[in-house]
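S.K.: what would the 3D arrangement of this be:
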Amino acid sequence: MRWLISGIDFLLKAGAAIGCIILVAMTLLVTLEVVLRNFFQTTMYFTDEFSGYLVVAVLALGAGYAYRHDAMLRVDLIYDRLPQQMHQHFGVVFGLISLLFCALLDWQILRLWLRTLDNGTHANTVTATPLWLPQGLLLLGLILLTLAVLRRLLAPVEPQTPAVGTQA
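M.R.: This is a model prediction of the structure:
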């Protein structure tokens, strides 16, 4: 079981690292576009389109890592009102529902991605981007999120120790 958890942790870190690299690339792309427009009165024409794809990729690839480290938004309206001894049970039920939802989402995005590959669908833009590329990054990120949910069910998040200089 430990090897599975370690493997999932590795994949989540790799997804986050790829997301960071994509974020840097997107920043450079937008910066170059600004320089070209302001100093050379020209454009690359595809910056808006690619930036949109890259934003989705960054968010999707980082979602699993964020979930793993309990850094996603959580609505505690019901959770806080439960007795302390029910918190773990509620967490398991919520985790199972989340896992089911993520698996269904993965399945539907996989179907979309396969259909896009089969049809050879391209964006109706100047670059005619093959849509399987951005859809594939979305699919990868959602699979990582599903693995993060599974990981939490297998080994719940350890309590975080406060950073140096902060209050507990």
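S.K.: from here on, just use CA atoms for contacts and neighbour counts.
M.R.: Noted.
S.K.: for the residue nearest the centre of the chain, give its distance to F90.
M.R.: The centre of the chain sits closest to A60, judged by Cα atoms, centre = their mean, with a distance of 2.3 Å. Distance from A60 to F90, counting by Cα to Cα, to the nearest Å: 26 Å.
S.K.: L112 now?
M.R.: L112 is 33 Å from F90, where distance means Cα to Cα.
S.K.: you'd agree the residue nearest to the centre of the chain is up against L142?
M.R.: Yes - with contact taken as Cα atoms under 8 Å, A60 and L142 are classed as touching, separated by 6.2 Å.
S.K.: can you name every helix or strand that the longest helix along the chain contacts?
M.R.: When the chain is parsed with DSSP state H, its longest helix is helix 2-40. Applying 3 or more Cα pairs under 8 Å, 6 or more residues apart in numbering; DSSP states H and E, one finds that helix 2-40 makes contact with helix 47-68, helix 132-154.
S.K.: hmm, who's touching the last one?
M.R.: Read that as helix 132-154. Residues from elsewhere that reach helix 132-154 (Cα atoms under 8 Å, 6 or more residues apart in numbering): 5, 8, 11-12, 15, 53-54, 56-57, 59-65, 67-68, 92, 95-96, 98-99, 102-103, 105-106, 109-110, 113, 116-117, 121.
S.K.: quick one more, to check against the first:
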Amino acid sequence: MTEYRLAGVVRPIDVLTQAALYLSALCLFALFGFILSEVIARNIFGRSISFSWDYAAYMMGAVFFLASGAALRNGVHVRVTALREVLAPGMRRALDILACLVGIATVAMILWALAEMAWLSYGRGSRAATVSKTPLWLPQAAMAAGALVLWLQMIAQTLRVLAGGTLHGDAAE
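M.R.: Coordinates of the predicted model:
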């Protein structure tokens, strides 16, 4: 795959990943707002905000999944590199490709499960069993969207390695 063709496939994934990262930052800001408002409401007014914990949890799930593709793209996921460090460059590349393929399969299963859960919740009209009665497909769809971005970024990373590049976060070999 030429550099030009690789960029044509990978660049849109990177743009989507960056957009998901910005959305996760907004969710993190909202999470902070929900927790801060709950702390203020309890300590100053002696009352709880009925929906704050629910929505803080929804935001946490969204942040985790929406930012995971960017974490992979920027090489900040936790990796155990002990085996990679003792391998010759060719074997290291083969191990990287194998790890990417296993990652694609694993994330595909997570994506499928999250998307199916959101779809079933939508179809059944499932709502939170709390005061907020939030339609559960909304936070579930946010997590599925983040898993989709992670899956696409795993594919992009695999294409980069197959094209002779290194995993993000690695020094040039």
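S.K.: any idea what the TM-score comes out to?
M.R.: Scored by TM-score structural alignment, normalised by the length of structure 1, the superposition of the two chains gives a TM-score of 0.89; 161 aligned residues with a Cα RMSD of 1.6 Å.
S.K.: which position in structure 2 pairs with S98 of structure 1?
M.R.: Using TM-score structural alignment, the partner of S98 of structure 1 in structure 2 is G103.
S.K.: quick one, what contacts the alignment partner in structure 2 of Y65 of structure 1?
M.R.: Y65 of structure 1 maps onto A70 in structure 2 when the alignment is built from TM-score structural alignment. By Cα under 8 Å, 6+ apart, the residues touching A70 of structure 2 are 17-18, 20-21, 150, 153.
S.K.: can I assume V75 of structure 1 sits in a strand?
M.R.: No - the assignment for V75 of structure 1, made by DSSP: H, G, I helix; E, B strand; the rest coil, is coil rather than a strand.
S.K.: ok, it to R81 of structure 1 distance?
M.R.: 12 Å.
S.K.: residue range for stretch 127-137 of structure 1 in structure 2?
M.R.: Counting by TM-score structural alignment, stretch 127-137 of structure 1 falls onto residues 132-142 of structure 2.
S.K.: got the buried residues for the matching stretch?
M.R.: 134-142 (16 or more other Cα atoms under 10 Å).
S.K.: between the two ends of that stretch, how far is it?
M.R.: First-to-last residue span, stretch 132-142 of structure 2, Cα to Cα: 18 Å.
S.K.: L114 of structure 1 maps to what in structure 2?
M.R.: So L114 of structure 1 corresponds to W119, using TM-score structural alignment.
S.K.: so how many other residues sit close to that match?
M.R.: 17 (other Cα atoms under 10 Å).
S.K.: how about the equivalent of S48 of structure 2 over in structure 1, what does it touch?
M.R.: Residue correspondence to structure 1 (TM-score structural alignment): S48 of structure 2 is matched to T43. Contacts for T43 of structure 1 (Cα under 8 Å, 6+ apart) come out as 33, 36-37.
S.K.: now swap in L101 of structure 2 and tell me
M.R.: By Cα under 8 Å, 6+ apart, L101 of structure 2 lies in contact with T158.
S.K.: which SSE is it in?
M.R.: Per DSSP states H and E: L101 of structure 2 is located in helix 89-124.
S.K.: average offset between that helix and structure 1?
M.R.: Here helix 89-124 of structure 2, set against structure 1 after superposition, deviates by a mean of 1.2 Å using mean Cα distance after the TM-score superposition for structure 1.
S.K.: pull out the buried positions in that helix.
M.R.: The neighbour-count check on helix 89-124 of structure 2 (16+ other Cα under 10 Å) flags 92-93, 96-97, 100-101, 103-104, 107-108, 110-111, 114-119, 121-122 as buried.
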